[in-house]
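Participant: Sequence plus the predicted model coming up.
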Amino acid sequence: MSVLATPSVENTRSRLVVDLDAITRNYKLLQKQTPSAETSAVVKANAYGLGADAVARRLAKEGARTFFVATVEEGASVREALGDPLPDIWVLNGYRAKDRPLYIKHRLGPVLNQPGETNQFRAAPTGPCAVHIDTGMARLGYGAGDISGLLNALQNLDVSLIMSHLACAEETASTQNVRQLERFTALTNALPETRLSLSNTGGVLLGERYHFDLTRPGIGLYGATADLNADNPFEPVVSLQAPIIQLREIDAGDTVGYGATYVAHSPRLVATVAAGYADGLPRALSGAGCARIAGLRAPVLGRISMDLTIIDVTGLEQEIAKGAVPEFFGPDLYQAAALDGTLPYEILTGLSVRAERIYKGAT
């Protein structure tokens, strides 16, 4: 086992490279799927971990006029990034009277989910509101039994949008989608005429019946769908890059990483890269995932540790000498999610703030 000369590294910090041009192309693809509906952008959870300010600015430049966030604090941040009073920013997690100053200052719209919120809002409205009705997810929203009370509560309020959320949109054959569509149609027929919204990314892909007046894609903007087994029409938008900080040759029989879980069966060239699970690499990729160097696979060897990951770079010496940097995720995002027993949502939102955000296509 011997340590080799390592390419000069000035910065050992991991970098999250976000391709805003690819996000734009995904947005336009979603628009093309729904020509009769407005395509909004869900930028909650810091745009699924990729940076809500940069993403919202780019999409607003491309014509997006409606954004959704989870909390009033997220809404305030997005409004400050956009500056322009024109885009609507809706807060999904409901209205609290204590947040009224933020709603007014940042021109945010609440999504009213239950009678208590609506009563607080009616006492001192801040402007237009949206209403969420539950059609089969039992998570947020007015239930079918609340509709008569909702009709009374909405009198004299400026209701701009009525929405619901699909529970099984990624399962195209699920009868739950049809049930929710039918319930949404029946319930909204009893409510004041206004714009309607039912579809997330999966709902967009279900077809025109689900599109109504406004769609709310999230994960599709960021390059994925919720179904790991379906064809993905969206472009990858993110890669986690980490510099090589040590190269070494190991011999047959040498072990790698915590627990000595990898044993070399032949001489290998291995690289230690400056990223681990503290940067957002799931430990489930240990001994199973890979990085890519100049597009070529470099398998992860042994266990991923907090700050470091060891990869097999045998045969990739020329690419490393030219300065190629290991990259994780990108086209391997689905594989990473499958190995981790999760979904792309969790991988993306779990990316660490330690990784420096770099934006391709930023203006």
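Facilitator: That came in fine, so what should we check first?
Participant: CA only for contacts and neighbour counts going forward, please
Facilitator: Noted.
Participant: residues touching residue 212, list them.
Facilitator: For residue 212, the contacting residues are 36, 37, 195, 196, 197, 198, by C-alpha atoms under 8 Å, 6 or more residues apart in numbering.
Participant: Most neighbours out of those, which is it?
Facilitator: When neighbours are counted by other C-alpha atoms under 10 Å, residue 198 leads those with 25 neighbours.
Participant: Quickly note the distance from that one to residue 27.
Facilitator: 17 Å (C-alpha to C-alpha, to the nearest Å).
Participant: now swap in residue 287 and tell me
Facilitator: Counting by C-alpha to C-alpha, the gap from residue 287 to residue 27 is 35 Å.
Participant: Pasting the second one now:
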Amino acid sequence: MRPARALIDLAALRHNYRLARTRHGASALAVVKANAYGHGAVRCARALAGEADGFAVAFLDEALELRAAGITAPILLLEGVFDALELADAVRHELWVVVHHEAQLRMIETTPLAMPLHIWLKVNSGMNRAGFVGADVAAAWQRLQASGKVREITLMTHFARADEPQVVSTAEQLECFEAATQGLAGTRSLANSAAILGWPRAHRDWARPGILLYGADPMPGEANGLQPVMTLESAVMAVREIEAGDALGYGGRFVAERRTRVGLVAMGYADGYPRSVPDGTPVAIDGQPGRLIGRASMDMLTVDLTDLPAAGIGSRVELWGRQVPVNRVATAAGTIAYELLCNVKRVRFSYQD
């Protein structure tokens, strides 16, 4: 069996959820959109079902998958619904629904509903991607109340730069949100992962932890005690030696400066490992620090075994996990941990609890 696998530590997932809830000090929706950031939405939701206050997904199909798997806790649709049929499904499955633009608001006003909804009314406080602005917030809140189809309203916003604690825009967004929602009844939800960890002023009634659940710390320094949930690993499948001056792999990017012992690893960009990482990107080989050499290809990549004489065929290679933080690989690839985790595919998934 090909040794490439993603090992998912569900105990670490629960640890991270508890940390988020403790730091925030109030209720928290576990964000499991995008197949739980590549970790498996159903398995992660089931692992959290005994303690999570609810879940958040991007859209209806993701919510229905959880309901079909027996998840009965509240589920929030972060994108809201796209038409009246989806709105009816949201009511049928007792989903909470974000409303962030005029067409969605009008849809609620004009569609007969079997029961009232819990609506999350989104405020555009400065990200300028989705949500109502300024006086439009109060007008939307009043229309929802007047519709007779809403049992509760939660007022929410989303931060653009909460992971940059030195930048003033998060404080400005907080002020904008407070001004737009002043005097409006309803619970509040502001804090994403970075705000949970770094912006106590943003802690309100509901938190929405996402990336932190999976152990990738969104804040500089990575000192918040999160535990990595996914370990992406494989094994050395062949070994060869190349001489000084020999080029290795596609494009000949790596040229050996000395006689080099090369380990061929069953992992590539078709599995989700980023092709863009440079020579020297960290790996762990049988628990020892190692480095990638040569360009990652579709199914294989190569590592330097020269200074690890005991390593050989069958040696375990961690691409990211407890020894190699996914953030370090993401930085080397010029991207973010979210993208790497969401892109993992084709490998076997193994769950431990």
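Facilitator: Yes, it's here. Quick caveat: nothing in here was measured; it's all calculated off a predicted structure.
Participant: Which one's more surrounded, residue 287 and residue 27 of the first structure?
Facilitator: The neighbour comparison of residue 287 of the first structure against residue 27 (other C-alpha under 10 Å) goes to residue 27, with 26 against 17.
Participant: so what corresponds to that one in the second structure?
Facilitator: Using TM-score structural alignment, the partner of residue 27 of the first structure in the second structure is residue 17.
Participant: The aligned residue in the first structure for residue 74 of the second structure: what's it in contact with?
Facilitator: Using TM-score structural alignment, the equivalent of residue 74 of the second structure in the first structure is residue 88. By C-alpha under 8 Å, 6+ apart, the contact list for residue 88 of the first structure reads 65, 66, 67, 107, 108, 109.
Participant: What about these, which are in helices?
Facilitator: Using DSSP state H, the subset of the contacts of residue 88 of the first structure located in helices is empty.
Participant: nearest to residue 349 of the first structure, of those?
Facilitator: Of all the contacts of residue 88 of the first structure, residue 67 has the smallest distance to residue 349 of the first structure: 18.0 Å, by C-alpha to C-alpha.
Participant: Residue 48 of the second structure: what's it in contact with?
Facilitator: Contacts of residue 48 of the second structure (C-alpha under 8 Å, 6+ apart): 13, 14.
Participant: What residue in the first structure is paired with it?
Facilitator: Going residue by residue (TM-score structural alignment), residue 48 of the second structure aligns to residue 59.
Participant: Can you say which helix or strand has its match in it?
Facilitator: helix 52-61 (DSSP states H and E).
Participant: Now do the contacts for the residue nearest to residue 228 of the second structure when sequence neighbours are not counted.
Facilitator: Excluding the flanking residues, the one nearest residue 228 of the second structure by C-alpha to C-alpha, 6 or more residues apart in numbering is residue 215, at 4.0 Å. Counting by C-alpha under 8 Å, 6+ apart, residue 215 of the second structure touches 12, 13, 16, 226, 227, 228, 229.
Participant: which residues sit against stretch 91-100 of the second structure?
Facilitator: Stretch 91-100 of the second structure has contacts (C-alpha under 8 Å, 6+ apart) with 63-64, 67, 74-81, 90, 105, 113-123, 130-132.
Participant: Among the residues you listed, which ones are in helices?
Facilitator: Filtering the contacts of stretch 91-100 of the second structure for helices - DSSP H - leaves 63, 64, 67, 90, 105.
Participant: Find the nearest non-adjacent residue to the last one, please.
Facilitator: Think residue 105 of the second structure. Excluding the flanking residues, the one nearest residue 105 of the second structure by C-alpha to C-alpha, 6+ apart is residue 99, at 6.4 Å.
Participant: next one: the third one
Facilitator: Nearest in space to residue 67 of the second structure, with sequence neighbours left out and distances taken as C-alpha to C-alpha, 6+ apart, is residue 93 at 7.6 Å.
Participant: what do we get in the first structure for that neighbour?
Facilitator: Aligned against the first structure - with TM-score structural alignment as the criterion - residue 93 of the second structure pairs with residue 106.
Participant: How much space separates residue 86 of the second structure from residue 197 of the second structure?
Facilitator: 34 Å.
Participant: quick one: which of these two has more around it?
Facilitator: More crowded of residue 86 of the second structure and residue 197, by other C-alpha under 10 Å: residue 197, with 22 against 15.
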